[in-house]
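Peer 1: have a look at this prediction, sequence included:
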Amino acid sequence: MKSKIVVTGYGVKAPKSTNIAQFIHHLKNGTCCLEAVTNLLPNGDTMIIGRIDRGLEEYESDKRFKRLPRVTLLGMAAGMEAMKHAKLSSLSDQKVGLFVGVSVGAIGDKIYGESIMNISNGNLRKVPVTFSHFANYHSITSAIGHYLGIKGITKTITTGCTSSLEAIQDAIVYLQSGMIDAAVVGGTDSVLNQIAAYGFAKTKSITINQGLDDGAVPFSEKSKGFAIAEGAGFLILEREEDALKRNARIIGEIEQVVSNNDGVFIYSVDETGAQMVQALKEVTKGRKPDYVNSQALGWRINDRIEEYASKELFNHRVPYTSIKSMIGNPYGATGVLQVISSLISITQGFIPPTIRTQKDGFEAMNIVTEPLYQEVHEVAITNHGHGGNNACAYVKRYNYSR
């Protein structure tokens, strides 16, 4: 019999949330943590983003970290909070693995853009020595590992918006195999710049002139695309018996993560949602979770796949919600932040709302639009994104198994 994989700590960096307490507050109150800006699209057109405007001051003022990209600093801060939450003061006497999901990495950092310009203009001597590390996603993970004192198995998973859920999937396999005794696992991403704005506007997943009234509104035909955001989240995972041995507080259980790929052309999306339904079917095993913490972003194609899964598997009887209406889409960090929000809702007894939606065109779905206080025992999580990957997780209230 496989060991239960339990969560003993987590850490968060999200828009308007510099720590766990603030994240909980916003989830409970349905706070919109997004803002409208006019400096990322042509002609001063408006778009909405999820920005972290504080919480990294101690890292940014430390000379040791001045060469590190913002995405790394976010991961370091969230990882350290997770370790403190789990009361892991030292990892030197354990077999520890670090698993980090990243989607866009450091390409949004100023130094990366300046390096590309210097290369384009033939100013090769002005390209900084750190450029190769900014271009190499695993440098993000290794820098986080160095800061946290992890020298064991270190993996970077980059599969688009499913990256951090698939990092959790890998960590579970390593824990259950006995190759490691604890896992620090999560995701981090930051790319609030013109590269992302123009790129997603080109694919029409972001619409020119978004506003807070009509952009990043999940489950709405009227939504003008999603909101790009930055964020980081980390979990401490252990086998149940190891967590009990050290008298750790067990927050919840991650039963399973299932992932697959649509198998379509790079610029396409399988609008049937067949592979997403298959992944969700595999993790739910015929059960009806208390709710689904979904990937719905406010992008029609994406949200219709969620609707199809809701109808196919639950006949719209299971409540659905999306925290993306509050924090936007933080790329590779999105899955782990959904897991953390699900664990919070289990331990504190509420379903976070999908704010700002009138459910236009999605009236048949059971969508939670106000904070709903009730017992929560099991939550299914859905992710899908660029590259065609789908990932679903099943998170449960912890029950002592002996």
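Peer 2: Now that the structure is in, tell me what you want to look at.

Peer 1: from here on, just use CA atoms for contacts and neighbour counts.
Peer 2: Noted.

Peer 1: and the next helix or strand past the one helix or strand residue 325 maps to?
Peer 2: Per DSSP states H and E: residue 325 is located in helix 324-327. For helix 324-327, the succeeding helix or strand toward the C-terminus, using DSSP H and E, is helix 334-348.

Peer 1: show me what the helix or strand that that next one is followed by is packed up against.
Peer 2: Sequence-wise, the next helix or strand downstream of helix 334-348 (DSSP H and E) is strand 350-351. Secondary-structure packing of strand 350-351 (3 or more CA pairs under 8 Å, 6 or more residues apart in numbering; DSSP states H and E): strand 372-373.

Peer 1: this is the other structure I want to compare:
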Amino acid sequence: MSAARPPLAVTGIGLVTPAGPGAGPTWQGVLAARATAAPDPALAGLPVGISCRVPRFDARALLGGRQSWRLDRATHFALVAAREAVADAGLWPEDWDGARVAIVLGSAAGGVGSYEQAARRFGTRGPSGVSALALPAFLPNMAAGQLAIELGVTGPVLHTATACASGAGAIHTAALLLHAGACDIALAGGADAMITPVCVAGFARMRALSRQPDPGCASRPFDAGRDGFVIGEGAAFTVLERQADALCRRAPTRALLVGVGTAADAYHPVAPHPRARGLAAAVRQALAEAGAAADDVDHVNAHGTGTRLNDSAEAGLIDRLFARRPPSVTSAKGVLGHTMGAAGAIEAALTVLTVQHQTVPATAGFAVPDQDTDRIDLVHGAPRRQRLRLALSTSAGFGGHNTALVFAPADSPGPPGLRSTPGPSAAS
């Protein structure tokens, strides 16, 4: 069992999602519970032709002409979200000691769009058709590397790849770096742009994607009529600091990260364990690190993909772990679709906003539960104002990867295990 650790301050967030670029538009879109799924002309002729794309995203205007054509779309998202998170934290890269800053970025597929483009050109033009920029565009670590170049970060720069848990895994890894004293500031998040012909065709062949005729009703987390997820894209970053350091520089703190956990199912390549064995272990680790019990949790931001197997396993876990005091539950995927490796980071940022505003967004697309999902308190119809002491964000991915993150309000004295735990000094 993990020992309780001092909390970490979330001093900045940045978001690029199908609800719009920016934390404000994303939060308002999720609160409105309006699905963003729509027919996608780029997927014409494929078995599934809908997606959740980021709207109004002009890479050339946001990043300049050179970066817009040299970098993959996922890296575009990462750069924009990271800039917002750093600005939100009140940080100026030209003033920080880059050796004491870490970047941890999670992605399920790296620059897969650039890879597919290079493969098409190779097929039609031969070796001379492949750009010299192809490898730097699609190698999975390159988005983190580009961030380091832009922000002058010379500390740990890492990439996590745990499928759809990658973004949450990046935050988990960043927390470990901060607790170990390897950095003083960590920029952690995820980015993916997997709305590509090969990715969509592959998911469709697995029957993982929704085939609802109405895009507005396609993503239906925990609903009896759910039949798969809607593929999305986007990025999110959080800025994490030791609480004492944040207080020292008088940084605005949106919420506290008080516990992290990760564990594997060791069960199946693409199906979750029926009783969510790995996710249960990750949640228990995170709660133990927070010095909290299950009854302290008021809210769960669920992975909630809208697939039959995931939602059944996750609902069962929530029902078992929190039987005495059921928490409110929501899934942002009803609005945003499944943003792949970015999902865990996006949902962590949304959990931070939920705790900050003491408001739980409704789950779009949900209407009727089934026998596997009717025992959880799923918020739907309208947002719910609620007193939130602790909120849990859960993420899972192919390969049986699971990560759990626990957040508390910025002014929280902490759960029992933390109230007498001194924070480290800024020099620790």
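Peer 2: All right, it came through fine. Predicted model only: the values in this text are computed from it and were never measured.

Peer 1: what mean distance separates the helix holding residue 325 of structure 1 from the matching residues in structure 2?
Peer 2: Comparison of helix 324-327 of structure 1 with structure 2 after fitting gives an average deviation of 0.5 Å (mean CA distance after the TM-score superposition for structure 1).

Peer 1: now the strands for the stretch 51-200 of structure 2?
Peer 2: 101-106, 157-160, 185-193 (DSSP state E, counting those that start in this stretch).

Peer 1: which bit of structure 1 covers the shortest one?
Peer 2: Read it as strand 157-160 of structure 2. The aligned range for strand 157-160 of structure 2 in structure 1 is 154-157, by TM-score structural alignment.

Peer 1: how much does the matching stretch stray from structure 2?
Peer 2: Following the fit onto structure 2, the mean deviation recorded for stretch 154-157 of structure 1 is 0.4 Å by mean CA distance after the TM-score superposition for structure 1.

Peer 1: centre of the chain to that stretch, how far?
Peer 2: Centroid separation for stretch 154-157 of structure 1 versus its chain: 15 Å, with CA atoms, centre = their mean, to the nearest Å.

Peer 1: now stretch 331-349 of structure 1
Peer 2: On CA atoms, centre = their mean, the centre of stretch 331-349 of structure 1 falls 9 Å from that of its chain.

Peer 1: what's it aligned against in structure 2?
Peer 2: With TM-score structural alignment as the criterion, stretch 331-349 of structure 1 aligns to 340-358.

Peer 1: tell me the buried residues in the matching stretch?
Peer 2: 340-356, 358 (16 or more other CA atoms under 10 Å).

Peer 1: quick check: end-to-end length of stretch 366-380 of structure 1?
Peer 2: End-to-end distance of stretch 366-380 of structure 1 (CA to CA, to the nearest Å): 15 Å.

Peer 1: actually, stretch 243-263 of structure 1.
Peer 2: End-to-end for stretch 243-263 of structure 1, by CA to CA: 39 Å.

Peer 1: swap in stretch 156-165 of structure 1?
Peer 2: The first residue of stretch 156-165 of structure 1 is 12 Å away from its last residue (CA to CA).

Peer 1: and stretch 127-143 of structure 2, by the same measure?
Peer 2: Start-to-end, stretch 127-143 of structure 2 (CA to CA) is 25 Å.

Peer 1: give me the stretch of structure 1 that that stretch matches.
Peer 2: Stretch 127-143 of structure 2 maps onto residues 124-140 of structure 1, going by TM-score structural alignment.

Peer 1: likewise for stretch 180-190 of structure 2?
Peer 2: Counting by TM-score structural alignment, stretch 180-190 of structure 2 pairs with residues 177-187 of structure 1.
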